[in-house]
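**Q** show me the folded form of this:
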Amino acid sequence: MRKALPDPQIEARRRQPPPETVDPAIEALVHDIIGKVADKWTMLILEALHEHGTLRFTQLGKAVGRISQKMLTQTVRQMERDGLVRRTVHPVIPPHVDYTLTPLGESLGAAFCGVWIWAETHHAEIERARASFAGREAVPQLSEST
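**A** Modelled structure (predicted):
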């Protein structure tokens, strides 16, 4: 994922202390958004559109790879509903539809760019931890009841 420019509003809020109370509506929205973007297809579509700009439906499917037409349709519809993607139908024969990220979708991509950078920065540490864990799992563990 290419590095996105930081959002000045978000960066200003990061410098402030956390709020004393949390608005339940905001908390519910955060849980909803995390649930959706944690879905691998949403993240892959977000990344494909961020990298390539506007794509036709079939191009988007190829850019994402290994996604069924049904899942691609469901995911882009949900993203359109949430205001992350703009769907444009061209009235030609045969008709074609293309998708592009909205400014809201771009800003979500920028927010998750930090996760990409974090993973890139800590890749070696994560691989060492996984190898260490796998090594411990290979050794029979003593039962907790003994």
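**Q** alpha carbons only for contacts and neighbour counts from here, please
**A** Fine.
**Q** in what helix or strand does Q74 lie?
**A** If you go by DSSP states H and E, Q74 is part of helix 69-81.
**Q** can you name the next helix or strand after that helix?
**A** strand 85-90.
**Q** residues in contact with the helix or strand just after that following strand?
**A** Per DSSP H and E, the first helix or strand lying C-terminal to strand 85-90 is strand 96-101. Residues from elsewhere that reach strand 96-101 (Cα atoms under 8 Å, 6 or more residues apart in numbering): 46, 49-50, 53-57, 84-90.
**Q** returning to what we had before: quick one: list the elements packing against the helix holding Q74.
**A** Under the contact definition 3 or more Cα pairs under 8 Å, 6 or more residues apart in numbering; DSSP states H and E, helix 69-81 sits against helix 40-52, strand 85-90.
**Q** any buried residues in the first one, and which?
**A** Buried residues in helix 40-52, counting neighbours by 16 or more other Cα atoms under 10 Å, are found at W41, T42, M43, L44, I45, L46, E47, A48, L49, H50.
**Q** ok, stretch 61-68 next?
**A** G61, A63, V64.
**Q** pick the one among those residues closest to D23.
**A** Nearest to D23 among the buried residues of stretch 61-68: V64, at 35.4 Å, using Cα to Cα.
**Q** how much space is there between the residue nearest the centre of the chain and T121?
**A** With distances taken as Cα atoms, centre = their mean, M43 lies nearest the centre of the chain, 3.0 Å away. Relative to T121, M43 is positioned 20 Å away (Cα to Cα, to the nearest Å).
**Q** please provide the structure for the following sequence as well, for comparison with the first:
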Amino acid sequence: MSLQDSQSQSLQDTSKSANCTAMSDVLNRIGDKWSVMVVGILGQNGTLRFNELKRMINGVSQRMLTLTLRNLERDGLVTRTIYPEVPPRVEYQLTELGKTLQKPITALWDWSSANHGSIMDARSIYDARSEALAASEPRKVAYVRG
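**A** Now for the predicted structure:
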């Protein structure tokens, strides 16, 4: 068994605080909205330039995309290639490690698409029930001495 395999198996024991911290660190990176979008879009489209990515990801700011790409590069999921041209051309693509995320992210993407309507319905029911409950409770009045 390799060192990586034994570390992977040892991380599965979430009763240990260090394992939970390690798992949280990884899941926080790959589970944030923009990272999922970047990995998903690079997985579908291959190599892309910054502005191509920005156009494909609705709502992401230039700063947030820059930070997301930098963090994904730091974690070994994305490579950044700079070509010495005027103006410089910079391209991003998934690494081999990044490509291993394609299947789980595609599954998450598909699940989100298939279940979005049901989630919106559940939210409406929950919100209506919460509003009705709040309306039925007696109002508490606070008096201020002046």
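**Q** in the second structure, what range does stretch 97-104 of the first structure match?
**A** Mapped onto the second structure using TM-score structural alignment, stretch 97-104 of the first structure covers residues 90-97.
**Q** ugh, wrong one, I meant stretch 71-79 of the first structure
**A** Going by TM-score structural alignment: stretch 71-79 of the first structure matches residues 64-72.
**Q** same deal with stretch 42-51 of the first structure?
**A** Going by TM-score structural alignment, stretch 42-51 of the first structure sits over residues 35-44 in the second structure.
**Q** pull the residues that contact the matching stretch.
**A** 29-30, 48, 53, 56-57, 68-69, 72, 92-94, 98-99, 101-102, 105-106.
**Q** pull out the buried members of the residues you listed.
**A** By 16+ other Cα under 10 Å, the contacts of stretch 35-44 of the second structure give 29-30, 48, 53, 68-69, 72, 92-94, 98-99, 101-102, 105-106 as buried.
**Q** and which of the contacts of strand 96-101 of the first structure is nearest M71 of the first structure?
**A** F57 (12.0 Å).
**Q** residues in contact with the closest one?
**A** Neighbours of F57 of the first structure in contact, by Cα under 8 Å, 6+ apart: H96, V97, D98, Y99.
**Q** how about W41 of the first structure?
**A** By Cα under 8 Å, 6+ apart, the contact set of W41 of the first structure is V64, I67, L72, T75.
**Q** could you rerun that using 7 Å?
**A** T75 (Cα atoms under 7 Å, 6 or more residues apart in numbering).
**Q** please apply the same query to T58 of the first structure.
**A** Applying Cα under 7 Å, 6+ apart, no residues contact T58 of the first structure.
**Q** quickly find the element holding it.
**A** helix 57-64.
**Q** ok, A110 of the first structure to Q9 of the first structure distance?
**A** Following Cα to Cα, the distance that separates A110 of the first structure from Q9 of the first structure is 12 Å.
**Q** the more surrounded of those two?
**A** A110 (19 against 8; other Cα atoms under 10 Å).
**Q** got the angle between the longest helix seen in the second structure and helix 33-45?
**A** For the second structure, the helix reaching the highest residue count under DSSP state H is reported as helix 102-136. Between helix 102-136 of the second structure and helix 33-45, the angle formed by their directions is 140 degrees, by axes from the mean of the first three to the mean of the last three Cα atoms, to 10 degrees.
**Q** and helix 102-136 of the second structure, what's buried?
**A** Neighbour-count burial for helix 102-136 of the second structure [16+ other Cα under 10 Å]: Q102, I105, T106.
**Q** name the nearest residue to T68 of the second structure, sequence neighbours excluded.
**A** Of all residues not flanking T68 of the second structure in the chain, S35 sits nearest, at 6.1 Å (Cα to Cα, 6 or more residues apart in numbering).
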